[in-house]
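1. sequence first, then the predicted structure:
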Amino acid sequence: MSRPPERALMALLLTTLATPLEASVDASAYHGFWLWSATRHQPVLEQASTLYLHQGEILDRPGGPRFVKLGRVPSPLKAGQVWLVVRVNALPISPAHQQVLVRLYEAWRAAGAQVAGIQIDFDAATRQLDRYGDALQQLRRALPPGCKLSVTGLLDWAKTGDVAELNRLPVDELVIQTYQGTRTVPGYQAYLPAMAQLTIPFKIGLVQDGEWDPAWQTTLAASPHYRGEVVFLLNRPAPSPGAGRAISSFTPPAP
């Protein structure tokens, strides 16, 4: 008798966990990237099929939440798909800031970029995913038709949280980050088998030059909901004067 798909995937994940083969994350082997504000241009950006562009932060302040604009201005991009990323440290997102996100989306679309939607970068507590889902539902209602919603996620969400609650998040994709800051989370492999329980589209986020066993990519691909990897680009050692370009001046070639 064949195993149910979920059990078969779990078996594959556990097999991969038992035979790790760590390697450094070589960004040139990937086609999806996070491009945070102030990150210098890298040649790998020319091969990007998907870009996640940091556009600002909604910060909790004594006088109330404030939006801080960061990153490049709207312009055409070579990438076939663009997500506009906003870091958030306070929820729910106010109606005024929901409209800020709508205007960002519309401005990039008007500039000719192939914008898929908005990505929210928020470290929700694992035991408060239900409240996070409510806040995302409010935001989703404010977004225009055709604007998708993506969120970043913590490794701990699937392993120790309520996976059913996670699968109810009103999003078009979830990108689970295997790193904190600029370093891979130690023992990240122990968290990955829980991904077999996800029934929403998901990706794995890697950090450039971080640790990663590429065999996981094949293993995770056994899930019909897996959509690949996204690499968080880092600033490399400073180039010689005049050799580098800041993100604010980076202009990919036209499609």
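-> Done, it's in.
2. going forward, measure contacts between C-alpha atoms and count neighbours the same way
-> Will do.
3. show me where the chain has its strands.
-> 23-24, 32-35, 50-59, 66-69, 81-88, 115-121, 148-154, 173-177, 179-180, 183-184, 202-207, 211-212, 226-232 (DSSP state E).
4. tabulate these (a markdown table), appending distance to Ala194.
-> Output for these, formatted as a markdown table (distance: least, C-alpha to C-alpha, whole Å):
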| stretch | distance to Ala194 |
| --- | --- |
| strand 23-24 | 22 |
| strand 32-35 | 23 |
| strand 50-59 | 25 |
| strand 66-69 | 35 |
| strand 81-88 | 25 |
| strand 115-121 | 21 |
| strand 148-154 | 12 |
| strand 173-177 | 11 |
| strand 179-180 | 17 |
| strand 183-184 | 18 |
| strand 202-207 | 12 |
| strand 211-212 | 17 |
| strand 226-232 | 13 |
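5. TSV for the ones you listed, including mean neighbour count?
-> Conversion of those to TSV gives the following (neighbours: other C-alpha atoms under 10 Å):
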stretch	mean neighbour count
strand 23-24	12
strand 32-35	24
strand 50-59	21
strand 66-69	14
strand 81-88	22
strand 115-121	23
strand 148-154	22
strand 173-177	23
strand 179-180	16
strand 183-184	16
strand 202-207	25
strand 211-212	22
strand 226-232	21
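6. for comparison:
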Amino acid sequence: MRARRIVCTAPLRDDTDCMHRSLCCLCLSLLALLALLCAACSPPPPAPLEQQVYIWQRQWQPSHRQVLTQSKSDFTVLRVLALQFHPKAGWARAYPDLQQLIADGRPVVMVIRLDGQLPQADQAQILGQTASLLAEWQASGVNLQGVEIDHDCASARLPAYMDLLAALRAVLPTNLALSITALPTWLNSPHLEALLHQVDSSVLQVHAVNDPRDGLFDPQQAKRWADAYGKRSEKPFLLALPAYGVAVIEASRQVESEAPLDVSGRRRELLADPQQVANLLTTLDECRPEKLRGIIWFRLPLPGDRRAWPLATLQAVIHGQPLNASITVDVNQAGPLRELTLVSKGNRDVDLPARVSLAGSHCEAADAVAGYRLERGESGPVFVRKQPARLAAGQRQALGWARCSLFEQGAIHVSP
């Protein structure tokens, strides 16, 4: 690499001027050479963070095929729930569509969930169950890349967990990577480094790790945890980020997620805010924790999953696109009868409007449906929301109907 030659061509008045010009040219030459050397020695910018996703449904649906196709370019690896163990319920298998995973072709990580309240790990059972599933998945032709153990045990149980991981590593095929999920509370344990030495990589979970009453996700706390974890881990790790919400049943403090619980009581909805998560991704790009290799999203959204972000929202956050939302009213006319439907526009969910009025219209009859009630305004029917609710991106919800002899253009007024 050659430095550019600096040429001074201004006319010289005397010897002093000549000396000054010579020094100036020398300084400029040195600065140019230094800039070239710095450019040559500066490390290249880090590669973009890898994007992976958890598929957490125990029973696969036809819509899995559609969503996997739509997200083909968004996620490099699929982490698929395969098996769960709970002290009370015992072993429960998930039933992913292996042929669909084969057709998809992306690398797959088999996830085995061991409940954190497990009193003592039965190594023989865990190894036997894992070996059986591995044989089935590998024989099917799934592009299996590794096995992940999801075990949210207390910090005091990490030495016993290390023994389990060592035994599992000894029987896993050498071409399969072993990974685990990790809790921020483990940062206080002196055993963390030894635990991470047993695996090829780990996944730091930074959502749903505190008391639900404190919220589902705190982006500032997540960044602090990731920075601290990066300093403790000698191996690559990924960050598990939320793309969903839950409801806390206040009387029992139970948490309801994608599957409804048969429990009565008032529910308080908690949602990971897409804009907060997007801001965290920007921060991670600007100041990346040591050893952070990628992001794993929980979870792959399916149509009808009422507490997961819509796929459009997740894709917008992943690709750094602006988040926007608005509500319009779609009118389907059949003679004097008009059916009114709320439509969510944009790529994120939006609050349902507090009021929708049909001002200036001559309506003889009307009625509200779903979460709205009908009131009579001075200029026409008014649809009033009963309680706060949200509408996901791209979704529609019936508002009501009106029978009008005159329906003026621009008669619908939507109030936030």
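-> Received the coordinates, thanks. Model, not experiment: these values are computed from the prediction.
7. counterpart of Ala154 of structure 2 over in structure 1?
-> The alignment partner of Ala154 of structure 2 in structure 1, by TM-score structural alignment, is Ala125.
8. wait, I meant Leu183 of structure 2
-> Match for Leu183 of structure 2 (TM-score structural alignment): Leu154.
9. coming back round to it: let me know which of the strands of structure 1 is the nearest to Pro43 of structure 1.
-> Closest approach to Pro43 of structure 1 among these (C-alpha to C-alpha): strand 32-35, 12.1 Å.
10. where in structure 2 does that closest one fall?
-> Counting by TM-score structural alignment, strand 32-35 of structure 1 sits on residues 52-55 of structure 2.
11. mean shift between the matching stretch and structure 1?
-> Once fitted to structure 1, stretch 52-55 of structure 2 is off its aligned match by 0.4 Å on average (mean C-alpha distance after the TM-score superposition for structure 1).
12. show residues contacting that stretch.
-> If you take C-alpha atoms under 8 Å, 6 or more residues apart in numbering as the criterion, stretch 52-55 of structure 2 is touched by 75-81, 294-300.
13. same list, those, but as a markdown table with distance to Gln276 of structure 2 please.
-> Below are those laid out as a markdown table (distance: C-alpha to C-alpha, whole Å):
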| residue | distance to Gln276 of structure 2 |
| --- | --- |
| Phe75 | 21 |
| Thr76 | 23 |
| Val77 | 24 |
| Leu78 | 24 |
| Arg79 | 24 |
| Val80 | 26 |
| Leu81 | 27 |
| Gly294 | 18 |
| Ile295 | 15 |
| Ile296 | 16 |
| Trp297 | 14 |
| Phe298 | 15 |
| Arg299 | 17 |
| Leu300 | 19 |
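14. which two of the residues you listed have the greatest separation?
-> Longest span within the contacts of stretch 52-55 of structure 2, C-alpha to C-alpha: Leu81 and Gly294, 19.2 Å.
15. nearest to Leu33 of structure 2, out of the contacts of stretch 52-55 of structure 2: which one, please.
-> For the contacts of stretch 52-55 of structure 2, the nearest to Leu33 of structure 2 is Gly294 (36.8 Å; C-alpha to C-alpha).
16. over in structure 1, tell me which residue corresponds to that closest one.
-> Aligned against structure 1 - with TM-score structural alignment as the criterion - Gly294 of structure 2 pairs with Gly228.
17. got a list of what that match touches?
-> Contacts of Gly228 of structure 1 by C-alpha under 8 Å, 6+ apart are Phe202, Lys203, Ile204, Gln217, Ala221.
18. how near is whatever residue of structure 2 lines up with the third one to Glu50 of structure 2?
-> Using TM-score structural alignment as the criterion, the counterpart of Ile204 of structure 1 in structure 2 is Leu239. Plainly put, Leu239 of structure 2 is 10 Å away from Glu50 of structure 2 if you go by C-alpha to C-alpha, to the nearest Å.
19. show me what Ala194 of structure 1 lines up with in structure 2.
-> The alignment partner of Ala194 of structure 1 in structure 2, by TM-score structural alignment, is Ala228.
20. ok, the closest residue to its match other than its chain neighbours - how many residues close by?
-> Nearest residue to Ala228 of structure 2, sequence neighbours excluded (C-alpha to C-alpha, 6 or more residues apart in numbering): Leu187, at 7.6 Å. Counted with other C-alpha atoms under 10 Å, the neighbours of Leu187 of structure 2 add up to 16.
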